[in-house]
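**Q** Make a model of this:
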Amino acid sequence: MTRVLLIRRDNIGDLILTTPLLRALAAQPGWQVDVLVNSYNEAILDGNPDVARVYRYKKLHHRDAGESAWQVISERIRTVLAIRRAGYDIAIVAKEAWDKRPLQWATLSGAKRVVALCDAGRPGHPRITDLVTAPEFGSEHLVERLHRLLAPLGIHSPPGPLRLFADALRVAALRAEYGIDGSVPVYALQLSARKVKQRWPVERLAALARRLAAAGPCQLVILWSPGAADDPRHPGDDDKAAALVAASPGLPLLPIRTTSLAELMAAVQLCDQVITADGGAMHVAAGLGKPVVALFGNSNAAAWAPWSVPHEILQTEERDVNAISVDAVFAAHRRLCGASD
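**A** Take a look at the predicted model:
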C-alpha cells in the first residue's frame, strides 16, 4: 500500500478546490489518502469516500469557549505523533505555492517524498523532494494548478468536478422545517463576504429579491455567516440578514441561519441556483453541483471561478461589487435559468 498524506489547512474554498486532486490520488490502485485540515474546514470532507483518515489542526484563535491554549497545543502534539506513527510514503503540500507551515507538517510526517508547488523561478527547499513549477498564480484555475502536483507521481488524469457531500438527514430536516417541496424554484441569496469589496449592499439585495419574486413563483433562501459583525473569531452578518428581511415585506424569503458548515451545505443542497459573492459559500455551491451567479470584487476570477458547474461571473473594471447593478445580476440569473434576455 502507498500511504499519502495531503496537507490542506487553509480556508473552506481552498479545501473544496482540492477535492479533484483527492479523487485522482484515491483512484490509484493500492493508495490510501489521508488529509490534514483545520477545524474550520473539516466538515468539507464529511462523507467523502476518497479520504481514509482526517487529521484536524486547530488554530489558537479558533478554540472553543472555555478551551485553553494548552488544550489546543496538546491536541496538536497528539496529531503530530499520530501522523508520524502512520508511516507515510508521500506528503503533498496542497497549496498554490509552498510555505513553511505546511512544509513543517510534511517534514514531521517523516514521508520519503514531499511534493510541493512554486512559481517558476522561485527556489524550493531542501525538504521538498519533488518541486513542481507552475505559471504565475492567477494565470490558471486553482484546481488546474493543484493538479500539477500529480505529475511527479506519474498520474496524468485531467481534473474532475468538485466533490462535496451534504448530509441527507440534515437536508431532509431543513426541507421539512422550511416547507421546501420542489413545487417552485428555490434561489439562494448568500449575503456574506470576507473582503470589503466583495460585499453587495442590502439595498441591492432587497431590490434583486423583488425582481426575482416578480419574475415568477419561487422561494428565496437567505444565507449568511451567522453571528455579530464584531465577533473577533468569526465576524457574522446577522444584522445584515435582519435588514434584508425588514426591507422585503411580503416576499417569499426563507432566512436560514446556518450555525455550522454542515448546515450550510445542507441548505445549499436545497437550492436550484445560488447568487453569491466570491468566497467559501460559492465553492460550496459549486461542490454540490449548483449553478452559480458569482459577484467578484478584487479577487482573481480566473483562479477562483466556480469550477465545473454552469455559472455567470460578474466583475467590473472597478473590481468592486458595489459597481455591479441589480439589472446585471438579474440578467445573469435569467441566463442561467435558460431564459431569454
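**Q** contacts and neighbour counts: CA atoms only from here.
**A** OK.
**Q** wait, isn't residue 87 in contact with residue 110?
**A** Yes - Residue 87 is within contact range of residue 110, at 7.0 Å (criterion: CA atoms under 8 Å).
**Q** these two touch, right, residue 150 and residue 144?
**A** No - Residue 150 is beyond contact range of residue 144, at 10.7 Å (criterion: CA under 8 Å).
**Q** Let's compare: structure for the following, please.
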Amino acid sequence: MQNSRRLNRNSVKSILVVKQHNQLGDMLCTLPLLASIRKSFPYSNIRLIASQDNYRILNSPSEKYIDELLVYDKSTPLKFSKFLLNLKNRKYDIAIVPSTFSFSRTSHLICYLSGAKFKVGVKSADSKVNKYANYLNVKADFEWESRKLHQVDRFLEIGRIIGCEFSEQDRNSVRLTFSRQEINSAKDFFRMHFGKNGRKIIGIHTGAGKIQNRWSAANFANLMKMLYEKTNCIFFLTDSKTDTDSTIELINNLDSGFVRENIVFDDGMNIRILGAVLSGIDLYITNDTGLMHVAAYSGTKVISLFGPTNGYEWAPIMKHNIFIQSPDRNINSISVDSVFKNALSLIYE
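**A** Predicted coordinates:
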C-alpha cells in the first residue's frame, strides 16, 4: 500500500468514484463500497461516474450513497468534451477506480485527469499486474481468488485502502432507496395487475447476456407449472432488450391459457420502478444477470442459477437468497426439482 497515511479524513470534501463500464451487476456490486465511503466520509460530496447503459439504476435523489451522477458519454466529440469539462469543474480530494477482474485504461485516465490529490486503486490482483497503476498514487496488491472472495468484498477491500471499514452486517443491509413517486408507481402497477387476490407473486427472468448463462426455457416452463400447481401463484415475467428470444421461447413452452391467466409482463418499465415492483413480490428466480442484482438490492428474495460463472463470486449476498451452482458448469445440469424445492423453502420460510 502506498501513500494512504498522508490522507487527512477530516479535510476530504469531494470524492470521485469511476465506474463507467456497462455491466449493471458490476455497478450494483459497488453499492456497498459507496455505502462504506458515505459512512467513513459522511460530510463529503460523492460523485459517481457511470455509463449511459447503467446510470439509470442510481439516478434518483432518493439514493443516499451518492450526491451526483456524471454520465460517461463519448458518442460524439462534443459530448465527450462536455464530459471532460464536467469532470474537471470540481476539485477532488480522492478519486477511486474500483477494478476487480479487469483493468481499464479509460477508468484510470479519468481518475488521473480528475486531478484528485489521492488517486486510489489496485496495483495488482491475484498476481496480475495493473499496467495502468502508474496513474494511481495510492494503491495496493490483492489476493482474491485463493480466498474465493465475493465481488462485493473485493470492492470493499479497495475502499479499506483509505480507511473505509464496513462490517458484514453493514454490507448485508445495503439496499436501493426508492422515492415516494417510484413507490407509488409500483403500487399502481400492483393494483392494476395483481389486485387483492392474495396469490403469491413469483418473478421469473429467463435471459442473460451470454447464452451459456441461460437456464433453458423448457426448464423454466416446467418449474412454473410445478409452482402454480403447488401454490396457485401468479408470475411476473421480466424482460430486457437482449432477452426477447428467451422470453418468446418460454411463452412457446406454455399453454396460451396459462400465459393469459397467470403471467404479468413488465412492459419495459423504467428500471427503478421495476426495482420498486420487485421489492413487493414474494420471490425472484433468475439466471446470473443484472436484474438479479436489482432484485436483491430491492430487498427481494432471490434464487439465482449459475453455470459457468461462480455463484460464490456474483450471487446476491443478503439473507433469504439462494444460489444454485451447476455441478459441471453447464447451467442446464441444474435440475428443475432442486429449484422447485428451494423456491418452496423461501416462499414459506
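**Q** Give the helix, strand or coil label for the counterpart of residue 204 of the second structure in the first structure.
**A** The equivalent of residue 204 of the second structure in the first structure is residue 189 (alignment by TM-score structural alignment). On the three-state scheme (DSSP: H, G, I helix; E, B strand; the rest coil), residue 189 of the first structure is labelled strand.
**Q** OK, contacts around residue 189 of the first structure?
**A** Contact analysis of residue 189 of the first structure by CA atoms under 8 Å, 6 or more residues apart in numbering lists 205, 220, 221, 222, 223, 274, 275, 276.
**Q** let's see 6 Å
**A** 222, 275 (CA atoms under 6 Å, 6 or more residues apart in numbering).
**Q** Please apply the same query to the one 3 residues further on.
**A** Contacts here follow CA under 6 Å, 6+ apart; on that basis residue 192 of the first structure touches 224, 225.
**Q** at 8 Å instead, please
**A** 199, 223, 224, 225, 236, 237, 277.
**Q** Also residue 174 of the second structure?
**A** By CA under 8 Å, 6+ apart, the contact list for residue 174 of the second structure reads 31, 32, 35, 297.
**Q** In helices only, show me the residues you listed.
**A** Cross-referencing the contacts of residue 174 of the second structure against helices under DSSP state H gives 31, 32, 35, 297.
**Q** Now the alignment partner in the first structure of the third one. Nearest residue, chain neighbours left out?
**A** Put plainly, it is residue 35 of the second structure. Alignment note (TM-score structural alignment): residue 35 of the second structure maps to residue 23 of the first structure. Among residues not flanking residue 23 of the first structure along the chain, residue 50 sits closest, at 5.7 Å (CA to CA, 6 or more residues apart in numbering).
**Q** my read: the one you found touches residue 20, true?
**A** No - shown here, residue 50 of the first structure and residue 20 do not form a contact pair, counting by CA under 8 Å, at 9.7 Å.
**Q** Overlap of the contact sets of those two?
**A** Counting by CA under 8 Å, 6+ apart, nothing touches both residue 50 of the first structure and residue 20.
**Q** before we move on, back to that, out of the contacts of residue 174 of the second structure, which is most surrounded?
**A** Ranked by neighbour count (other CA atoms under 10 Å), the contacts of residue 174 of the second structure have residue 297 at the top, with 25 neighbours.
**Q** need the contact list for that residue.
**A** 28, 174, 175, 176 are the contacts of residue 297 of the second structure under CA under 8 Å, 6+ apart.
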